[in-house]
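> just need the structure, nothing else, for what follows:
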Amino acid sequence: MAESWVNSAESLGADLHLELSGAGSRRAVLMRALREAVRSGRLAPGTRLPPYRSLAADLGIARNTVADAYAELVAEGWLTARQGSGTRVAQQVAPVAPVGRQRTPARAGRPAYDLVQGRPDPAAFPRGAWLASARRALTLAPHDAFGPGDPRGRAELREALAEYLARVRGVRTVPDRVVVCSGAAHALRLMASVVGGRWAVESYGLPFHRGLLADEGVRTVPLAVDEHGAKVGELGKVRAVLLTPAHQFPTGGPLHAERRAAVVDWARSTGGLVLEDDYDGEFRYDRQPVGAVQSLDPDRVVLMGSVSKSLSPTLRLGWMVLPERLVDDVVAAKGEREQHSSATEQLTLADFITSGAYDRHVRRMRRRHRRRRDQLVAALAERAPHVRVSGIAAGLHAVLELPPGTERAVVKAAAWQGLAVEGLSDYRHPDVPADRHDGHDRRDGLVVGYATPPEHGYAGALDALCRALPPE
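Below is the predicted model of the structure:
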């Protein structure tokens, strides 16, 4: 009785379905079937093919036929062969779009370079140090860490944050006034549900945050900004004001000392509330960071922060430092069970902070980001000296000032260079129309996230950026 192919010693590789049909030799028919499988996308770039002995046994053809077909397709560039890695579909082979769908042009696909702000390089995450903290945290975790969560957050993390923020940002608080959340968006939702009413926001800021507040029933009115931050002297009848005092997002100016004092005076005299988004407060490069506005009046200022810029947004860990009168209301708004932040990750972050690993990581990233910003400034000085970098040396992004009327064209030119980057107007409040002259700044610019690219891709990203900039 003939041996079944299922039990054959040669049939030990991965399965591969091929239709061997049409005229020609067995080798030609096999090569045609393999090319078609690659063209259609059924065999993706990098896919490992079965060993030729295994495929020959499966198809019922001679081993030499398969070996010759593989060798010729390697020579043509369809396949690659490497000792110890087997035969694979070549990485550069692009599949043909399926019937009925238009093939997407290469330039419309994923950009080769990414300078969109807001994301630190994922490769910079301190995996070893984080893993060490996770092991210690899990080893020492009390049993209640694996039960229902405290809506305020783990006590270990709140204590660590109170000490760290006091030491690094000058914050005046105690652990009972710290509430853990999953990031700035979560904090804003909670504050919107508790405070409500009408808020003033900076005329440039994250559209996502404005949309989130609108969904919670909060109407926002724009507050003009200049090189000294928000013009808080223009605050009208609002219940709260949302600011980025350490490093105005995205224009880059810090809130001037006189304005810091003025906004606290406004809150005291009107009963209003200041919400301080301290999104990248640790990352200032030209001098030591200025302390938080919260330190001027802990009963009138809510400080919000997270690890999304310093570690990773995927951790979903943030915090609010609250006036005592708001703690119970915020906890009630969160609900009885913590559903956003993992207790084990909270314990890990607490250990990461108290062990000193967080300080070491921030200092390391501060040097890295400063070097990145210096490279950006140097590239512009050499290739586009007419383009100025505005704002202070801080954070993970910079704004490049452009000639009036050129922003959209430059963003489009960048896309043709394979570069993703955003225009400054994308962040402008919709209630600041471009055809009015009411003190709002409407400059053209690019928001360049210099922390985003991996190390090996940063030089290429800067080159693509410079090619997209308008001539002098």
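
> C-alpha from now on. contacts and neighbour counts both.
Noted.

> so which bits of stretch 354-373 are buried?
Thr354, Ala357, Tyr358, Asp359, His361, Met365, Arg366, His369, Arg370, Arg372, Arg373 (16 or more other C-alpha atoms under 10 Å).

> cool, stretch 235-253 as well?
For stretch 235-253, burial by neighbour count (16+ other C-alpha under 10 Å) applies to 235, 238-253.

> what ranges do the helices span in this structure?
Secondary structure of the chain (DSSP state H): helices located at 26-39, 52-59, 63-76, 127-140, 155-169, 184-195, 207-215, 257-270, 324-334, 343-354, 357-383, 407-416, 455-468.

> next one: Val399 from His369, what distance?
In this structure, Val399 and His369 are 15 Å apart, going by C-alpha to C-alpha, to the nearest Å.

> here is a second sequence; please produce its structure as well for comparison:
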Amino acid sequence: MTEVQTNSVAWETLLDLSAFDGPRHVRLELAVRDAIATGRLPAGAALPPSRLLAASLGVSRWVVTEVYGRLAAEGILDARTGSGTRVAARVGVAAARPEPQPVEPERRPRFDLAPGVPDLRHAPRALWLRAMGEALAGTPDAELFRLDGDVAPARDALAAYLSRARFARADADAVVVTHGAADGMRRVARALRGLGHRALLVEDPSWHRMRQVAAAESLACVPVRVDEHGVDVDALVAASVRTGARAALVTPAHQFPVGVPLSAERREGLIAWARACDGVVIEDDYDAEFRYDRRPIGALQAMAPDRVVLAGSLSKTATPALGIGWLVLPSWLRADVRGMGAAAPSTIDQLALTRFLTAGGLDRHLRGARARYRRRREALLAALAQSLPDCRVSGIAAGLHLVLDLPRGVRAAEVVRAGAARDVALTDIRRYRVSPDEPAPERLVLGYGDLADPLVDEAVGLLTDAVREVAAREVAARGVGAAR
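Below is the predicted model:
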């Protein structure tokens, strides 16, 4: 037995009369019975009016009314004045299809301290909806025929935005619209592979998703250490000489996860390396718009647009669900990236992005987001200072995360497990190491982007409980070991 909502419409259900033998009314009756038995016409579905069905099948209206009448008499169809003809609300089927199981949304912990997630409660829904409506209303009919590819107004809008907001040296010809930063990385990695590159220098630690994308395109990831000044350029040059790698992936505005900007001296050194070895720097503009103690640092790309690929997206500034990002490419790489035929976001999405940028929607959203994140970061720092005064916090006043050094002898992996038992999402910094098994300080990466403001103190209280629980276990274990 199958039961569905009675407001479903099945006017477009295909009824194949040629699959059955006999007069037309017999064949139509068998076709309707088969559609019901196989579930193509579900219980409660509305059938088309007899005149419309007759016209679509090329039969007389009598054939349809005869079939409807017979099946209604058997209780298979339900014909009522004013509501049309429907499949009966409860009917038996010869081979009932399994009920579709509802897909449960991924449950996020109540206390979400995972990094890399923006404030989803304040996603710019209204601003994006307005941009979408205005884009649709103002788009000429001919533009709606476009199927794929970059939309020129979107590239113009992105070039203008990146030039004023990120100080990038960009024109529309340099811009490629992508489905996000990872999609952009995939396109660049594939193009570099085609140009003969076999390795990619990557920060260690760094965001693992970008490394995984590069590795999937057969680029070997070569780790380069990061310190309080960003990626160690001297170590990068040495790794380049050792491996022959001439491409590097870096996050100069706000290194993830260490949380520091690349120093001016190292910026110059990185560009000098790229020029000397005929190399390329891929600049992941992660978290670049969120700086709370001063204006954001300009893009590295402005220093050498012929040697730097700028990659960004709306994932952290707005929401990953929009699935929109961009690349700003050196002239020598454009044909290779565009020539691979990768699908662009839909024309409608690109036109909405155009309006979102040119009408100031993103600017308004960022102003509100910066204020919220700054207050939340200050509240988190105050709570940590109160509850865990011996734990050092590092990272500049920027972005959506900070780094917490744990007390001596307390292992981050154990704190993560203890936090999960308290419904607190925590992340061991080793998750972002290229070689996670190598010795490293015990540190947590605490994200506050999607942590609700009223939950900050409670989240830190539970984190403190988790740290103390692990510390107590370690002390007890050492005591047992000493007794033996």
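
> ok so, going back, take the buried residues of stretch 354-373 of the first structure and write them to CSV, including distance to Arg167 of the first structure.
Formatted as CSV, these follow (distance: C-alpha to C-alpha, whole Å):
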residue, distance to Arg167 of the first structure
Thr354, 12
Ala357, 15
Tyr358, 13
Asp359, 11
His361, 16
Met365, 19
Arg366, 17
His369, 22
Arg370, 22
Arg372, 27
Arg373, 26
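
> list just the nearest of those to Met191 of the first structure.
The nearest member of these to Met191 of the first structure, counting by C-alpha to C-alpha, is Tyr358 at 27.3 Å.

> isn't the closest one right up against Thr348?
No - counting by C-alpha atoms under 8 Å, Tyr358 of the first structure stays clear of Thr348, with 11.0 Å between them.

> which neighbours do those two share?
Contact with both Tyr358 of the first structure and Thr348 is made by no residue, according to C-alpha atoms under 8 Å, 6 or more residues apart in numbering.

> map Val330 of the first structure onto the second structure.
Counting by TM-score structural alignment, Val330 of the first structure corresponds to Val337 in the second structure.

> I figured its match hits Ala189, correct?
No - at 9.1 Å, Val337 of the second structure does not count as touching Ala189 under the criterion of C-alpha under 8 Å.

> who has more neighbours out of those two?
A direct count of neighbours by other C-alpha atoms under 10 Å for Val337 of the second structure and Ala189 places Ala189 higher, at 26 against 22.

> for the more buried one, what are its contacts?
Ala189 of the second structure sits next to Val213, Ala214, Glu217, Leu219 when contact means C-alpha under 8 Å, 6+ apart.

> and the second one, how far from Ala191 of the second structure?
The spacing between Ala214 of the second structure and Ala191 of the second structure, counted by C-alpha to C-alpha, is 11 Å.

> ditto for the first one
For Val213 of the second structure, the distance to Ala191 of the second structure under the criterion C-alpha to C-alpha works out to 13 Å.

> same thing with the last one?
With distances defined as C-alpha to C-alpha, the gap from Leu219 of the second structure to Ala191 of the second structure amounts to 11 Å.

> can you give me the buried ones in stretch 61-78 of the second structure?
Within stretch 61-78 of the second structure, the residues scored as buried using 16+ other C-alpha under 10 Å are Arg61, Val63, Val64, Thr65, Glu66, Val67, Tyr68, Leu71, Ala72, Ile76, Leu77, Asp78.

> in the first structure, what residues pair with it?
Stretch 61-78 of the second structure maps onto no residues of the first structure, going by TM-score structural alignment.

> now do that stretch: everything it contacts.
For stretch 61-78 of the second structure, contacts defined as C-alpha under 8 Å, 6+ apart pick out 24-26, 28-29, 50-51, 53-55, 79, 85-88, 91.

> quick check: the aligned residue for Glu258 of the first structure in the second structure?
With TM-score structural alignment defining the correspondence, Glu258 of the first structure maps onto Glu265 in the second structure.

> identify the residue nearest the residue nearest in space to the middle of the second structure in space, chain neighbours excluded?
Residue closest to the average C-alpha location in the second structure (C-alpha atoms, centre = their mean): Pro320, at 3.4 Å. What sits nearest to Pro320 of the second structure in space, not counting adjacent residues and going by C-alpha to C-alpha, 6 or more residues apart in numbering, is Leu314, at 6.7 Å.

> same deal with Glu156 of the first structure?
Leaving aside its sequence neighbours, Glu156 of the first structure sits nearest to Ala350 (C-alpha to C-alpha, 6+ apart; 6.1 Å).

> do I have it right that that neighbour meets Leu157?
Yes - with contact defined as C-alpha under 8 Å, Ala350 of the first structure reaches Leu157; the gap is 4.5 Å.

> aligned partner of Pro298 of the first structure in the second structure?
Matched to the second structure by TM-score structural alignment, Pro298 of the first structure sits across from Pro305.

> that match: how many residues sit nearby?
Neighbourhood size, Pro305 of the second structure [other C-alpha under 10 Å]: 19.

> give the contact list for the spatially closest residue to it that is not a sequence neighbour.
Closest residue to Pro305 of the second structure apart from its sequence neighbours, by C-alpha to C-alpha, 6+ apart: Pro330 at 5.9 Å. By C-alpha under 8 Å, 6+ apart, the contact set of Pro330 of the second structure is Ala174, Pro305, Asp306, Arg307, Val308, Val309.

> from Leu262 of the second structure, how far out is Pro330 of the second structure?
Using C-alpha to C-alpha, we find Pro330 of the second structure at a distance of 21 Å from Leu262 of the second structure.

> cool, and Ala123 of the second structure?
If you go by C-alpha to C-alpha, the gap between Ala123 of the second structure and Leu262 of the second structure works out to 29 Å.

> Leu249 of the second structure now?
Distance, Leu249 of the second structure to Leu262 of the second structure, using C-alpha to C-alpha: 13 Å.

> equivalent analysis for Gly368 of the second structure, please.
Distance, Gly368 of the second structure to Leu262 of the second structure, using C-alpha to C-alpha: 26 Å.

> tell me where the stretch 1-150 of the second structure has helices.
Using DSSP state H, counting those that start in this stretch, the helices of the stretch 1-150 of the second structure run over residues 24-37, 50-57, 61-73, 125-138.
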